[in-house]
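Enquirer: here are the coordinates; sequence isn't available:
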């Protein structure tokens, strides 16, 4: 890899831009997409590899290329250091998510309750403003407290987050949507919120609810029709 290409890759990581490194397996020639020197056919293949989030070997005009996807990290922001978050956070890490628990209550957001998990002891709206949510971010509100959940959901709805969920019954979710409408969100925007959160697994315990949430996040990310099977 040339020094120029290495610098370009580092810059893309710093600026949180997804890229694909294409390597000609015969000659060792390397191209970075997006980039001005990438032929259109190769660029299309790189777009498809990035959309699938999967590196691949392809053939283009008699040449074999390895497309190395450098995607943005998957991130899961959990609003509330509650029991469900204790089960969901480590499980999400095994699914490849960088998990961040946001809660300004110091008695709950502790390393002892969330070993190895990133904690942000901030008000959720401020934390999410700094996080710069993107299309590989998921946000789940778990506190049942409108002072914490609503500002977080407002920020998530104004972002490209691919998944937004909120814990609560149908009745509490209806009231939540009415409050968020006062933030200026219309029906189309509000429909992005999965509520009640999680796939309908008849979950009861905190661990079961965490599983249903993780399952729905995966379903939405992978485009499964199960993601729309609401209660």
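Expert: That came in fine, so what should we check first? No experiment lies behind these values; they were computed from the predicted model shown.
Enquirer: Every contact and neighbour count from this point should use C-alpha atoms.
Expert: Fine.
Enquirer: Touching, residue 166 and residue 190? I think so.
Expert: No - judged on C-alpha atoms under 8 Å, residue 166 makes no contact with residue 190 at a distance of 11.5 Å.
Enquirer: So for these two, which residue has more residues nearby?
Expert: Using other C-alpha atoms under 10 Å as the criterion, residue 166 and residue 190 rank with residue 166 on top: 26 against 18.
Enquirer: How much space separates that one from residue 98?
Expert: According to C-alpha to C-alpha, to the nearest Å, residue 166 and residue 98 sit 19 Å apart.
Enquirer: same check, this time on residue 26
Expert: 36 Å.
Enquirer: When the two are compared, which one has more neighbours?
Expert: More crowded of residue 26 and residue 98, by other C-alpha under 10 Å: residue 98, with 18 against 9.
Enquirer: element containing the more buried one?
Expert: strand 97-102 (DSSP states H and E).
Enquirer: What of residue 150?
Expert: Per DSSP H and E: helix 146-157 holds residue 150.
Enquirer: Would you mind finding the longest helix in the protein?
Expert: With secondary structure taken from DSSP state H, the chain has its longest helix at helix 206-222.
Enquirer: Quick one: distance of it to the chain centre.
Expert: 13 Å (C-alpha atoms, centre = their mean, to the nearest Å).
Enquirer: Kindly report the same for stretch 10-20.
Expert: For stretch 10-20, the distance to the chain centre is 17 Å (C-alpha atoms, centre = their mean).
Enquirer: Please apply the same query to stretch 28-38.
Expert: 27 Å.
Enquirer: Let me know how buried residue 145 is, in neighbour terms.
Expert: 10.
Enquirer: With the one 10 residues further on instead?
Expert: Residue 155 has 20 neighbours, counted by other C-alpha under 10 Å.
Enquirer: likewise residue 121?
Expert: With other C-alpha under 10 Å as criterion, residue 121 counts 17.
Enquirer: Touching, it and residue 108? I think so.
Expert: No - using C-alpha under 8 Å, residue 121 makes no contact with residue 108, being 9.6 Å away.
Enquirer: In three-state terms, label the nearest residue to residue 5 once chain neighbours are set aside for me.
Expert: Distances taken as C-alpha to C-alpha, 6 or more residues apart in numbering place residue 32 nearest to residue 5, at 7.4 Å, with adjacent residues excluded. Secondary structure state of residue 32, per DSSP: H, G, I helix; E, B strand; the rest coil, is strand.
Enquirer: another structure for you, compare them:
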């Protein structure tokens, strides 16, 4: 599932199919303190509707104007915005940075973004398949690249960063959405799932206790009532998955922890005091887990920010997940 604010290609394709016409604007390069990173997108309809962002509001108006013109002439364009570049457009970035934005009309013209290619991109995103959209401004050729097809794209898949290559092509990386698997439908899980979705995660809650994992307590959430190890086996955590256990009940947490340690998930955090965690480590060691495997566990879970309430603890957990994702460790 793709969060609405991230479903920009999907929005553009829907507008095109409904006959409203559509263009896609994509940040391809940034310098200085630009507000959005390369790969950030804005969809523009023929009526001037927008979804997404390329600058947090600084230059969207000018991009929409250019996009509407692109829909008229069928020609993509590379735009530069910034306050420090004398050759840039008059519209500046309030933060002082500089960005280049690629604007592509969706259509059948020789230079336009093909609806078929856009549909293939949307299908890959829906199937959680990593894919890169390669755009060559010289000639406006485009193609989709899967992992293993191109060394430069593979490096960008690993770093999760879109950008321009030295050979002049732009690689827009579309990795599968990040996932957060939470074991334990406790109070902390309620704000944690909401915050995680806002940060672009696709969250899943696991708790076999029906009184805890109810839709009344977690409206709209994906809730699995299977035993944690069975649920994790079905979910198959990958390198874009974080796992958090919150019950500090060995009967529930331990099966989930063992399953997570056997997976390539990028983060595993466990609620519980230092004393609780020490006993947890003894059980894992007795079960045959190595010191290196056990060292992957972040416990007590979350950054030490003095959090007290369930919402504050959720902030500390998501902050630590972000730290590990972006900085490693």
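Expert: In hand now; what should we look at? Because the structure is a prediction, the values reported are computed rather than measured.
Enquirer: And the TM-score between them?
Expert: Overlay of the two chains. TM-score (TM-score structural alignment, normalised by the length of the first structure): 0.84; 216 aligned residues with a C-alpha RMSD of 2.4 Å.
Enquirer: quick revisit: quick one: whichever helix or strand comes after the strand holding residue 98 of the first structure aligns where in the second structure?
Expert: Downstream of strand 97-102 of the first structure, the next assigned helix or strand under DSSP H and E is strand 118-120. Mapped onto the second structure using TM-score structural alignment, strand 118-120 of the first structure spans residues 222-224.
Enquirer: residues in contact with the counterpart of residue 233 of the second structure in the first structure?
Expert: Using TM-score structural alignment, the partner of residue 233 of the second structure in the first structure is residue 129. Counting by C-alpha atoms under 8 Å, 6 or more residues apart in numbering, residue 129 of the first structure touches residue 155.
Enquirer: One more pass at 10 Å, please.
Expert: 152, 155-156, 159 (C-alpha atoms under 10 Å, 6 or more residues apart in numbering).
Enquirer: can you check residue 156 of the first structure too?
Expert: Contacts of residue 156 of the first structure (C-alpha under 10 Å, 6+ apart): 77, 125, 128-129, 132-134, 137-140, 150, 162-165, 192-193.
Enquirer: run the last query once more with 8 Å
Expert: 128, 133, 139, 164.
Enquirer: what do you get for residue 138 of the first structure?
Expert: Residue 138 of the first structure neighbours (C-alpha under 8 Å, 6+ apart): 75-77, 161-164, 217.
Enquirer: can we see that at 7 Å?
Expert: Going by C-alpha atoms under 7 Å, 6 or more residues apart in numbering, residue 138 of the first structure touches 75-77, 161-164.
Enquirer: Where do the helices of the first structure begin and end?
Expert: 3-14, 40-52, 83-94, 124-131, 146-157, 170-181, 187-190, 206-222.
Enquirer: quick one: residue 270 of the second structure from residue 80 of the second structure, how far?
Expert: Distance from residue 270 of the second structure to residue 80 of the second structure, by C-alpha to C-alpha: 46 Å.
Enquirer: same check, this time on residue 158 of the second structure
Expert: 28 Å.
Enquirer: Looking at these two, which one has more neighbours?
Expert: residue 80 (20 against 12).
Enquirer: Show the subsequent helix or strand relative to whatever helix or strand that one lives in.
Expert: According to DSSP H and E, residue 80 of the second structure maps onto strand 77-82. Downstream of strand 77-82 of the second structure, the first helix or strand assigned by DSSP H and E is strand 98-105.
Enquirer: before we move on, back to that, now compare the contacts of residue 129 of the first structure with the second structure and keep only the conserved ones.
Expert: Among the contacts of residue 129 of the first structure, the contacts conserved in the second structure (both residues aligned by TM-score structural alignment, their matches' C-alpha atoms under 10 Å) are 152, 155-156, 159.
Enquirer: want to throw the residues you listed into a markdown table with distance to residue 206 of the first structure?
Expert: Putting these into a markdown table (distance: C-alpha to C-alpha, whole Å) gives the following:
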| residue | distance to residue 206 of the first structure |
| --- | --- |
| 152 | 22 |
| 155 | 26 |
| 156 | 24 |
| 159 | 28 |
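Enquirer: ok, so of those, who is nearest residue 60 of the first structure?
Expert: residue 159 (36.3 Å; C-alpha to C-alpha).
Enquirer: Residue in the second structure paired with that closest one?
Expert: In the second structure, residue 159 of the first structure lines up with residue 263, judged by TM-score structural alignment.
Enquirer: one step back: quick one: whatever residue of the second structure lines up with the residue nearest to residue 5 of the first structure and residue 122 of the second structure, what's the gap?
Expert: Counting by TM-score structural alignment, residue 32 of the first structure lines up with residue 144 in the second structure. Taking C-alpha to C-alpha as the criterion, residue 144 of the second structure is separated from residue 122 of the second structure by 11 Å.
Enquirer: Those two: who's more crowded?
Expert: residue 122 (21 against 18).
Enquirer: Tell me the secondary structure of the closest residue to that one other than its chain neighbours, please.
Expert: Counting by C-alpha to C-alpha, 6+ apart, the nearest residue to residue 122 of the second structure once its immediate chain neighbours are dropped is residue 10, at 6.0 Å. Three-state assignment for residue 10 of the second structure (three-state DSSP): helix.
Enquirer: Does residue 205 of the second structure touch residue 180 like I think?
Expert: No - look at residue 205 of the second structure against residue 180 with C-alpha atoms under 7 Å: they stay out of range, at 8.5 Å.
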